[in-house]
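> Generate a structure from the sequence data that follows.
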Amino acid sequence: MKVLIKDVRLAFIESLWTPKQYQGAGPFRRSATFLIVPGSDNDKLIEAAIQKVAADKFGKKAATVLAGLRGNSNKCAYMDGNTKADYDGFPGMMYLASHRKDADGPVLVIDTNKAPLSEGSGKPYAGCYVNASVDIYAQDGQNTGIRSGLIGVQFLRDGDSFGGASRSDGSEFEDLGNGVEEAEDFA
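Next up is the predicted model:
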């Protein structure tokens, strides 16, 4: 079920552009994690999608299956952020871990004006705010779980960068014009 979450903080984006294997094994995939305020419209939207896809996939057993999946990050993409309390931004939040198989192609990453962004552009970054398109789905069989497929990310606005690196919007610098005058030769 395709879901658009809006104005959420982005975390763990080291494989947004360049696919990596999960813990060094399995298929290569692109990933991003989104921080969700509990009780927010985004939280309600994700929960409704989870309930819908679980009911569609598991029928009358949906509540029982979901109860067994909740709290296990290998089984449920939507988790309590307090389970990752050592990471910036996670305490008191929910988080949605989304992935895209490398074979499915790159993730759409765009700016506020829908212009494509590249890895070297400096945005999005961990700690900024984004809109994200994800596909919530239920999987049964050997790997039963509730998953989140990563479709696209739109940079929305700046936020405090996670990991301690400060960001600049340029306002702390003065305008030096088109060039800097050469220093006088005092020799």
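> going forward, measure contacts between C-alpha atoms and count neighbours the same way
OK.
> correct me, but Leu16 touches Leu10?
No: taking contacts as Cα atoms under 8 Å, Leu16 lies outside contact range of Leu10: 10.8 Å.
> this one next, for a side-by-side:
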Amino acid sequence: MADANPTQVTLKNVRLSFPRLYTAEKSTPDSKPKYSAAFLIDPTSDEGKANLRNMVAAMKHACQEEWGNPEMYKTIKADRVCIADGNSQVNQETGEIYDGYHDMKAVKASSPENRRPVTVDRRRRPVTEQDEVFYGGCYVNAVVRVYTVKGKEKGGNGVFASLEAVQFFADGTAFGAGPIDVDSVFDDLDGDGESSGGFDDLGDDLDV
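From the prediction side, this is the model:
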């Protein structure tokens, strides 16, 4: 289904990174709390190319509306444009490219504290934080809206994306510590759950 709003884009089958979907957080001590996420796109895949075409088309439309120049985004500082080169996204502590970002494109989106993004599962049922569905490394569909800002009082010109909705698409390799697959780490235990022993059964030489 095509997006009727020319600045709205549905990103399909993109990898979720740094998800802050349920609690608005500050990116700096002086900034306002926001919900946010990054979506990693493989620029070599057919689906990735389509996602990027749609994002660029939305950016051009927004730039045309604001400045009368659809290519204006090319003149704006990279850190004030919603699409980033994954190879430029570096952990400031280690100096290394973030896990999963190598040779990818990253769409960064956020929304204010008073407008949490809609989160749903594959069947479009609402998902809460307690459901533990979303994690960095899973694949999602996401709806973002491109918008522009200008003026020195707002930090200069910028082309950003608001975070509107996220739909779980598929599991992926988690970045860092991901959710545990209990079927792979625990056995199915028989019985009523009563312990056959206690700490004393471990002996006196256990150093804790």
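> follow-up on the earlier one: so what's in contact with Leu16 and Leu10 of the first structure at the same time?
Ala32 (Cα atoms under 8 Å, 6 or more residues apart in numbering).
> For the first structure, which segments are assigned as strands?
2-11, 20-22, 25-36, 78-80, 94-101, 108-110, 129-139, 145-157 (DSSP state E).
> what range in the second structure does the fourth one sit on?
Under TM-score structural alignment, the alignment places strand 78-80 of the first structure onto residues 83-85 of the second structure.
> Taking strand 145-157 as reference, get the angle to the longest helix anywhere in the first structure.
Using DSSP state H, we find that the single longest helix of the first structure is helix 41-58. Orientation check (axes from the mean of the first three to the mean of the last three Cα atoms, to 10 degrees): helix 41-58 of the first structure against strand 145-157 gives 150 degrees.
> Helix 41-58 of the first structure - contacts with which helices or strands?
Applying 3 or more Cα pairs under 8 Å, 6 or more residues apart in numbering; DSSP states H and E, one finds that helix 41-58 of the first structure contacts strand 2-11, helix 62-69, strand 129-139.
> Let me know the distance separating Tyr139 of the second structure from His102 of the second structure.
For Tyr139 of the second structure, the distance to His102 of the second structure (Cα to Cα, to the nearest Å) stands at 17 Å.
> for Asn69 of the second structure, same thing?
From Asn69 of the second structure across to His102 of the second structure, the span is 31 Å (Cα to Cα).
> between these two, which one's more packed in?
Neighbour count, other Cα atoms under 10 Å: between Asn69 of the second structure and His102, His102 has more, with 16 against 13.
> What's the more buried one aligned with over in the first structure?
Under the alignment (TM-score structural alignment), His102 of the second structure pairs with Pro91 of the first structure.
> who's in contact with that match?
The contact partners of Pro91 of the first structure, taken as Cα under 8 Å, 6+ apart, are 81-85.
> conserved subset of these in the second structure?
Contacts conserved in the second structure for the contacts of Pro91 of the first structure, using both residues aligned by TM-score structural alignment, their matches' Cα atoms under 8 Å: 81-82.
> May I see the ChimeraX selection of the buried members of the contacts of Pro91 of the first structure?
A single ChimeraX command is used to select the members of those judged buried by 16 or more other Cα atoms under 10 Å:
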select :81,83
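> and the counterpart of Val146 of the second structure in the first structure, how many neighbours does it have?
Counting by TM-score structural alignment, Val146 of the second structure corresponds to Ile136 in the first structure. Residues near Ile136 of the first structure, counting by other Cα under 10 Å, number 24.
> looking at it, Ile136 of the first structure is touching Leu45, isn't it?
No: between Ile136 of the first structure and Leu45 there is no contact under Cα under 8 Å: 10.5 Å.
> List the residues that are in contact with both of those two.
Shared contacts of Ile136 of the first structure and Leu45, counting by Cα under 8 Å, 6+ apart, come down to Val3.
> Show me what Ala48 of the first structure lines up with in the second structure.
With TM-score structural alignment as the criterion, Ala48 of the first structure matches Ala57.
> tell me, how many neighbours does that match end up with?
17.
> Stretch 145-156 of the first structure vs the second structure, average offset?
For stretch 145-156 of the first structure, the mean deviation from the second structure after alignment is 0.6 Å (mean Cα distance after the TM-score superposition for the first structure).
> start and end residues in the second structure for that stretch, please.
Residues 158-169 of the second structure are where stretch 145-156 of the first structure lands when matched by TM-score structural alignment.
> Measure how far that stretch is from the centre of its chain, please.
Between the centre of stretch 158-169 of the second structure and the centre of its chain there are 8 Å (Cα atoms, centre = their mean, to the nearest Å).
> swap in stretch 102-110 of the second structure?
In terms of Cα atoms, centre = their mean, the centre of stretch 102-110 of the second structure is set 9 Å apart from its chain centre.
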